[in-house]
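Trainee: model the following, please.
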Amino acid sequence: MYYSVAFPVVLGFCHGMGSVRHTFTITYTEINGQTIARIPEVSAVATLDGLQIDYYDSVRKKLIPKQDWVAIESRNIWKDYTEIREQVRQINKINITVLMQQLNQSHGVHVYQRMYGCVWDYKTNDSDGFDQHGYDGEDFITLDLKKLRYNSPVPQGIPIVQKWNNDSQQLQLLKQYCEQDRIDWIKYFLELGKDALERKVSPLVSLVQKNSSSPVVCHATGFYPSEVNITWLRNGEEHYEDVELGELLPNEDRTFQKTSTLSIYPDEWKKHQYVCVVEHKTGTIQKNLTEDEIRSNKSKLIVLTCDWVVFTAALVTVILVDYLLYILHVSPDNWKINQYFCVEEHK
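Mentor: Just a heads-up that it's a prediction; the model follows:
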């Protein structure tokens, strides 16, 4: 199930890196059944600290680098790395077939997702690994690396967990994979992409409202790295009621965006002082909730409605970058001058 590839040894790479902890993640999504046109049955994305490194799917059957520094410097290992993705794809295809049989599912569209990788602290050299599986939007199997045991929150996963936990040789290979092989990959990619990974871009923060009675969305976009904290203050104190924090999403320019929605009536926020606070490595930005600060359909802001397809599991939200992200056909010169938002509407 797990494989290693030889690569150059990298030394002295971590000085000056912007983060102490680094996370390398590979996410697979497998769809069994009739899929939407042009959406592959299997896709995979690798990220380092939230930055996409590559993309693979069952249609192209080749690993596509998503960073220039990966494409140029990793040619010697790219072929081997592609073969690994193909091997894991075949394993996942078997997994979903067996799972459907155990659940007595002979037809329909089913989604199997897997996210695995490791977290490494370069100052302490501590590491941890994870291997999380989801099926049809539910948590299915997770790995406890410290105990070196798989667990399942659902009865259907117990037979699989028992089989995997009885394979001591495979568990030891898994431990080596998480504590050594993946750490070496993190070190290697950190050295290759240190210029891109060390960059810092401040978020652009706006308060957005569909109409005068709609919830107010605090929208932060265009920031890098991906770590951001969005909170609301009410009269100077942290406010958590009626607040829904959105998921972190990637932008096409390799930055990120995130939202926090405050669902209260206008009379409430007009009587009290509400502030959206966005904390990022580049600094802290505050937006006072006032009518002058809010952008809505009545303002000069151009609001575009978009459709995207996102397959989610409780542990994993997989965004198929090449196929499932919305595409906004606007020239860079245009969106740098104006401010665009994609508004998703739902009952």
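Trainee: contacts, neighbours, all on C-alpha from now
Mentor: Will do.
Trainee: wait, Asp54 sits on Ala46?
Mentor: Yes - contact criterion CA atoms under 8 Å: Asp54 and Ala46 qualify, at 5.5 Å.
Trainee: of those two, which one has the most company?
Mentor: In this view Asp54 and Ala46 are compared by other CA atoms under 10 Å, and Ala46 has more residues nearby, 21 against 17.
Trainee: what helix or strand is that one located in?
Mentor: Per DSSP states H and E: Ala46 is located in strand 42-48.
Trainee: what packs against that strand?
Mentor: Packed against strand 42-48 by the contact rule (3 or more CA pairs under 8 Å, 6 or more residues apart in numbering; DSSP states H and E) you find strand 21-32, strand 51-57.
Trainee: rerun at 10 Å
Mentor: Secondary-structure packing of strand 42-48 (3 or more CA pairs under 10 Å, 6 or more residues apart in numbering; DSSP states H and E): strand 21-32, strand 51-57, helix 75-102, strand 110-121, helix 182-192, strand 317-318, helix 321-324.
Trainee: rewinding a little: any residues in contact with both of Asp54 and Ala46?
Mentor: Common contacts of Asp54 and Ala46, defined by CA atoms under 10 Å, 6 or more residues apart in numbering, comprise 26, 65-66.
Trainee: ok, the residue of the chain positioned farthest from its centre - contacts?
Mentor: No residue in the chain has its C-alpha farther from the mean C-alpha position than Lys271, which lies at 37.7 Å (CA atoms, centre = their mean). Going by CA under 10 Å, 6+ apart, Lys271 touches Asn235.
Trainee: now it: how far from Asn235?
Mentor: With the distance defined as CA to CA, to the nearest Å, Lys271 ends up 10 Å from Asn235.
Trainee: spit out the contact partners of Thr284.
Mentor: Applying CA under 10 Å, 6+ apart to Thr284 gives the contacts 202-203, 228-230, 277-278.
Trainee: just the ones in strands from these, please.
Mentor: 228-230, 277-278 (DSSP state E).
Trainee: between these, which is closest to Val310?
Mentor: The shortest approach to Val310 among those belongs to Val228, at 21.9 Å (CA to CA).
Trainee: pretty sure that closest one sits against Lys281.
Mentor: Yes - Val228 lies in contact with Lys281 (CA atoms under 10 Å); the separation is 7.7 Å.
Trainee: quick check: neighbours shared by those two?
Mentor: Counting by CA under 10 Å, 6+ apart, the residues touching both Val228 and Lys281 are Pro203.
Trainee: let's compare: structure for the following, please.
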Amino acid sequence: GKTNLPEVAISGSVDKVEIWHFDSIKREVEPQQDWTRKLFKEKPELLQLTLQNLLFHQQLFKDDMDVFKQRLNQTEGSHILQRIGGCEWDNESGEVKGFIQFGYDGEDFISLDLQTGTWIAPKTQAVVIKHLWDADKEKIKHIQHMLMSVCPKSLQDYIPYWRSFLQRTERPSVSFLQKTPSSPVCCHATGFYPDRADLFWRKDGEEIHEGVEKGQILPNHDGTFQMSSELNVSLIKHEDWRRYDCVFQLSGLTEDIVSMLDKTQIQTNWVPPSEFPVGPVVGGAAGVVLLLVISGVLCCCWRNRNDGLEKEESSKKGSKTSQEEFSLNS
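Mentor: Sure thing, here's the model as predicted:
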């Protein structure tokens, strides 16, 4: 039901951080990082070249969608074609690895073996596309050139601007969160960089593990990271709370960030049943909760989808990765 959904959307990223975005409605390159804005300002010819390439890929991607629908005998209905492609460049050895694969309606569909120059079809429906694309030797050579030559050259152009972004150290904000008075207390750190960090609970200055559940380090949209660790406080006496603290350690920081467990510092949305609003307000609150839950599911699905694609290409220490993600709705 969304009326302004772009037919084609393309994003570029370096080391999993989005650096620019493009869609078929605005038809312009939108830098997503300060260093990207600086790069395009100092090198307007690079911005123009990027835009020309994206406009070319926009049309190419629409052509690919037509091929998919025609070969799969799909004349009606909505379908989604996704492409993820890029390169890894090791700045020590100079080794370059390229990768490209397509997803169709949410499933892995076809990928290119750059060494043999042949397409791999994991699904039987993709075999007809494989035969068609295997015969197009010029297209395969073009893709190989883009991923093995043009892509690493772009990475090398980015490095002087990207280096200061990579070498920075950003302190997080640390807060205590709790759903209900009987729920575990979550120590949440967000906005830190790099991702070489640790978050743990202590009692009387000694690290504890019993009653503690530590979460994974997750990326934020701005290139920073977040993580959390929960402490089960149901069996802790009120007078003993101040014996506990949450410790955050970050590579590049000489001092730990220590937060003492204090009930007055805990943030919560919990409201006692006696204070619940009645009538339409309750319905409105329920609507907000439902919206938040749906958003969370969508984010998890997208993250899992991307993780599955990225796991196919392991990077060596010291390597940089550039990739572009394409999605088309037709």
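Trainee: what's the TM-score here?
Mentor: Overlay of the two chains. TM-score (TM-score structural alignment, normalised by the length of structure 2): 0.63; 273 aligned residues with a CA RMSD of 4.3 Å.
Trainee: now render the contacts of Thr284 of structure 1 as TSV, adding distance to Pro250 of structure 1 and neighbour count.
Mentor: TSV is the format used below for the contacts of Thr284 of structure 1 (distance: CA to CA, whole Å; neighbours: other CA atoms under 10 Å):
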residue	distance to Pro250 of structure 1	neighbour count
Ser202	15	19
Pro203	13	26
Val228	13	19
Asn229	16	16
Ile230	16	21
Val277	20	19
Val278	17	24
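Trainee: which member of the residues you listed is positioned nearest Val217 of structure 1?
Mentor: Of all the contacts of Thr284 of structure 1, Ile230 has the smallest distance to Val217 of structure 1: 11.1 Å, by CA to CA.
Trainee: can you check which part of structure 2 stretch 178-190 of structure 1 sits on?
Mentor: On structure 2, the counterpart of stretch 178-190 of structure 1 by TM-score structural alignment is residues 147-159.
Trainee: what are the buried residues along that stretch?
Mentor: For stretch 147-159 of structure 2, burial by neighbour count (16 or more other CA atoms under 10 Å) applies to 147-148, 151-152, 155, 158.
Trainee: any buried residues in stretch 169-179 of structure 2, and which?
Mentor: By 16+ other CA under 10 Å, the buried positions in stretch 169-179 of structure 2 come out as 169-172, 174-178.
Trainee: how many residues are close by Glu30 of structure 2?
Mentor: Counted with other CA under 10 Å, residues neighbouring Glu30 of structure 2 total 17.
Trainee: return the residue of structure 1 aligned against it.
Mentor: In structure 1, Glu30 of structure 2 lines up with Ile64, judged by TM-score structural alignment.
Trainee: list the contacts of that match.
Mentor: Residues near Ile64 of structure 1 by CA under 10 Å, 6+ apart: 45, 53-57, 70-71, 78, 82.
Trainee: Leu60 of structure 2 now?
Mentor: Contacts of Leu60 of structure 2 (CA under 10 Å, 6+ apart): 54, 66.
Trainee: roughly how far apart are it and Gly284 of structure 2?
Mentor: 45 Å.
Trainee: the ones in strands among the contacts of Thr284 of structure 1: which two are farthest apart?
Mentor: Taking CA to CA as the measure, those span a maximum distance of 10.3 Å, between Val228 and Val277.
Trainee: how close does Tyr135 of structure 1 sit to Ser127 of structure 1?
Mentor: Taking CA to CA, one finds Tyr135 of structure 1 at 27 Å from Ser127 of structure 1.
Trainee: wasn't Val289 of structure 2 part of a helix?
Mentor: Yes - under DSSP: H, G, I helix; E, B strand; the rest coil, Val289 of structure 2 sits within a helix.
Trainee: I'd like to know how far Ile31 of structure 1 sits from Gln113 of structure 1.
Mentor: 9 Å.
Trainee: looking at those two, which one has more neighbours?
Mentor: Set Ile31 of structure 1 next to Gln113 and count neighbours by other CA under 10 Å: Gln113 wins out with 30 against 20.
Trainee: which position in structure 2 aligns with that one?
Mentor: Using TM-score structural alignment to pair residues, one finds that Gln113 of structure 1 aligns to Gln82 in structure 2.
Trainee: tell me who's in contact with that match.
Mentor: Counting by CA under 10 Å, 6+ apart, Gln82 of structure 2 touches 8-10, 61, 65, 101-109, 325-329.
Trainee: for the nearest residue to it once chain neighbours are set aside, give me its contacts.
Mentor: Nearest residue to Gln82 of structure 2, sequence neighbours excluded (CA to CA, 6 or more residues apart in numbering): Ser327, at 4.4 Å. Counting by CA under 10 Å, 6+ apart, Ser327 of structure 2 makes contact with 6-11, 23, 58, 61, 80-84, 102-104.
Trainee: how does it look with 7 Å?
Mentor: Contact analysis of Ser327 of structure 2 by CA atoms under 7 Å, 6 or more residues apart in numbering lists 8-10, 80-83.
Trainee: is it fair to say Glu247 of structure 1 lies in a helix?
Mentor: No - secondary structure of Glu247 of structure 1 (three-state DSSP): coil, not part of a helix.
Trainee: let me know the helix or strand that the nearest residue to it once chain neighbours are set aside is in.
Mentor: Leaving aside its sequence neighbours, Glu247 of structure 1 sits nearest to Lys258 (CA to CA, 6+ apart; 6.1 Å). For Lys258 of structure 1, the enclosing helix or strand under DSSP H and E is strand 256-262.
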